[in-house]
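In: Build the 3D model from these lines:
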Amino acid sequence: MTTFELFCLLFATFLGAGVVKGVTGMGLPTVATGVLGAVMSPLTAAAILVVPSFVTNVWQLLVGPDKLRLMRRLWVMMLCIVISTVLGTRLLVVVNPVWSARALGIALIAYAAYALLSPTLSISKRAEPWLSPIVGIASGVVTGATGVFVIPAVPYLQSLGLQKDELVQALGLSFTVSTIALAGGLLTHGAFRLDQVGLSLLAVVPSLAGMWLGSIVRQKISPTTFRRCFLLFLVVLGLELTLHPFS
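Out: Take a look at the predicted model:
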């Protein structure tokens, strides 16, 4: 792939991923890692994802008044995400890219299938103190191994009975912490190169442009219809990665 082709791919990928995030409030790392993982190793895709994911998720976290209360409530889960992600990133470094891509594909299918079925789950406050660290550890391992940080953190946060704005901020908190931990893990294992930092910085522009376009699209079409099409796209992408992974 030539440098020009790579730039075009990055621009189109992060523009599209930004649109998804602008419409649904999430999905930028999932889409970007999934698409890039079809043409490069998940390790490289995860490294390029770091800066645009961090910028968009910090913005999502800071919008609203509940961030400090959510941090106090979820700090144990966040700490477990950090520790297990940093350790789990070792898998991205040492595992054959073919198997990393297959793991990424399975993670995308699992998330899309869960979201399409939309089972109603509710976690009691009594279970939260012991369940949060378990979910944090599991989420960190999946993040470290695939570069995707939605399973099982997103379904768990959705089951806590948070108000809409609280949930958006809680997702922003989880994604921000996961992004920082992923970057730390990549640095710890010597897998974050200077050229990848440059590409990651460039990806911020189309990501933000996509989020702006997504906010416009959200006013024009049904979010439910868009969400269903997005999830079906993830299933197809996950199947492609699982059956015909990057090599």
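In: rest of the way, CA atoms for contacts and neighbours
Out: Fine.
In: What are the boundaries of the helices in this structure?
Out: Shown for the chain, the helices assigned by DSSP state H span residues 3-24, 28-36, 42-62, 67-94, 97-117, 128-146, 153-158, 164-188, 194-202, 204-220, 223-243.
In: Format those as JSON lines; extra columns: mean neighbour count.
Out: As requested, these are exported to JSON lines (neighbours: other Cα atoms under 10 Å):
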{"stretch": "helix 3-24", "mean neighbour count": "20"}
{"stretch": "helix 28-36", "mean neighbour count": "25"}
{"stretch": "helix 42-62", "mean neighbour count": "23"}
{"stretch": "helix 67-94", "mean neighbour count": "20"}
{"stretch": "helix 97-117", "mean neighbour count": "21"}
{"stretch": "helix 128-146", "mean neighbour count": "23"}
{"stretch": "helix 153-158", "mean neighbour count": "20"}
{"stretch": "helix 164-188", "mean neighbour count": "22"}
{"stretch": "helix 194-202", "mean neighbour count": "15"}
{"stretch": "helix 204-220", "mean neighbour count": "19"}
{"stretch": "helix 223-243", "mean neighbour count": "18"}
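In: one more to put side by side:
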Amino acid sequence: MQCREFQGCYHSAMTLFSAFTSQELLLAFGVAFLAGWIKGMVGFAMPMVLVSGLSMILSPDLAIAGLILPTIVTNGFQAFREGVPAAIDAIRQFRVFLSVGLVFLLLGAQLVSIVPEKTFVLIIGIPVTFFALIQMLGLKLTLEKSSARIEASIGSIAGFVGGLSGVWGPPTVLYLTALNTPKAVQMRVQGVIYSLGAVALLVAHLGSGIFNAQTAPFSAVLILPALIGMWVGLQLQSRIDQARFRKVTLLVLLIAGLNLLRRGILG
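Out: You can find the predicted model right below:
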């Protein structure tokens, strides 16, 4: 249903909030804070944490709608933290990944109600878990340099899964980690990639109907706890060196992969 007047929109939003108990709202705020904290530490995993946490108390559609605005705001902050020129340079450097990922994200978002999500989260969860696990066990897989073909392939996977499930971080981090991207650059590049992806996700789900006048206020109230959590995470991230940053990133990536497997197997 589309709201044509402000009063109608306000009524719809209040109806949605009245359906929550105070405990559910507090849990939603806690999930947003945790997602922001982890993002501040390693630069990714906010959609994964938000979708996983919110889906325990809300419908999957509302969980996806809820992550959209906090993801846009926190990724925008992360992308432009070092200034506009640095962000533009990151866009130029990863333009193939971004352009291909955008196309596939828009395609994936249109299939949310058609294709079983389990199929796609399993396809991405298996290699992500395998990659993170063997890296943590000491086998270091690296790419000496990227190529347009590799970048386009990973961008298409990240975009399609992101459009379908709202989670596009693991394939992106897998790629950046294999390139052994420096910590500061990795944080900035992730911010740029995820910012553009989050805006594309917003546009896609305006079209799919998941993000609308009823669900937007819920997404908006999750921005503040997510930003507070991100600030806390950034204070910790600035104190760890490159080697430890890589280990923490791989640990979060492993958890992300295992969570994708759980969603694919158990739903």
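In: was I right about Pro60 of the second structure contacting Val51?
Out: Yes. Here Pro60 of the second structure reaches Val51: they are 7.5 Å apart, a contact under Cα atoms under 8 Å.
In: what's the counterpart of Tyr95 of the second structure in the first structure?
Out: Rather than Tyr, residue 95 of the second structure is Arg. Mapped onto the first structure by TM-score structural alignment, Arg95 of the second structure lines up with Trp75.
In: separation between the residue nearest to Gly267 of the second structure when sequence neighbours are not counted and Thr129 of the second structure?
Out: In this structure, Gly267 of the second structure finds its nearest non-sequential neighbour in Lys118, 6.6 Å apart by Cα to Cα, 6 or more residues apart in numbering. Lys118 of the second structure sits 16 Å away from Thr129 of the second structure, going by Cα to Cα, to the nearest Å.
In: try Gln186 of the second structure
Out: Applying Cα to Cα, the value for Gln186 of the second structure to Thr129 of the second structure is 20 Å.
In: and stretch 219-233 of the second structure, which stretch of the first structure?
Out: Going by TM-score structural alignment: stretch 219-233 of the second structure matches residues 200-214.
In: centre of the chain versus that stretch, how much separation?
Out: Here stretch 200-214 of the first structure is found 15 Å from its chain centre; the criterion is Cα atoms, centre = their mean, to the nearest Å.
In: which residues are in contact with that stretch?
Out: With contact meaning Cα atoms under 8 Å, 6 or more residues apart in numbering, stretch 200-214 of the first structure is reached by 10-12, 14-23, 47-52, 55-56.
In: Leu266 of the second structure: what's it in contact with?
Out: Here Leu266 of the second structure is in contact with no residues (criterion: Cα under 8 Å, 6+ apart).
In: any idea how far the equivalent of Asn57 of the first structure over in the second structure is from Leu67 of the second structure?
Out: When the second structure is aligned by TM-score structural alignment, Asn57 of the first structure is paired with Asn75. Remark: distance between Asn75 of the second structure and Leu67 of the second structure (Cα to Cα) = 12 Å.
In: and what of Leu250 of the second structure?
Out: For Leu250 of the second structure, the distance to Leu67 of the second structure - Cα to Cα - is 23 Å.
In: picking that back up, so the residue nearest to Gly267 of the second structure is in contact with Arg263, correct?
Out: Yes. When contacts are counted by Cα under 8 Å, Lys118 of the second structure is listed as touching Arg263 (6.5 Å).
In: From the centroid of the second structure, which residue is nearest?
Out: Taking Cα atoms, centre = their mean, the centroid of the second structure lies closest to Pro47, which sits 3.5 Å from it.
In: which residues does the aligned partner of that one in the first structure contact?
Out: Aligned against the first structure by TM-score structural alignment, Pro47 of the second structure finds its counterpart in Pro29. Contacts for Pro29 of the first structure (Cα under 8 Å, 6+ apart) come out as 17, 49, 53, 148-149.
In: what does Ile106 of the first structure give?
Out: Applying Cα under 8 Å, 6+ apart, the residues near Ile106 of the first structure are 238-239, 242.
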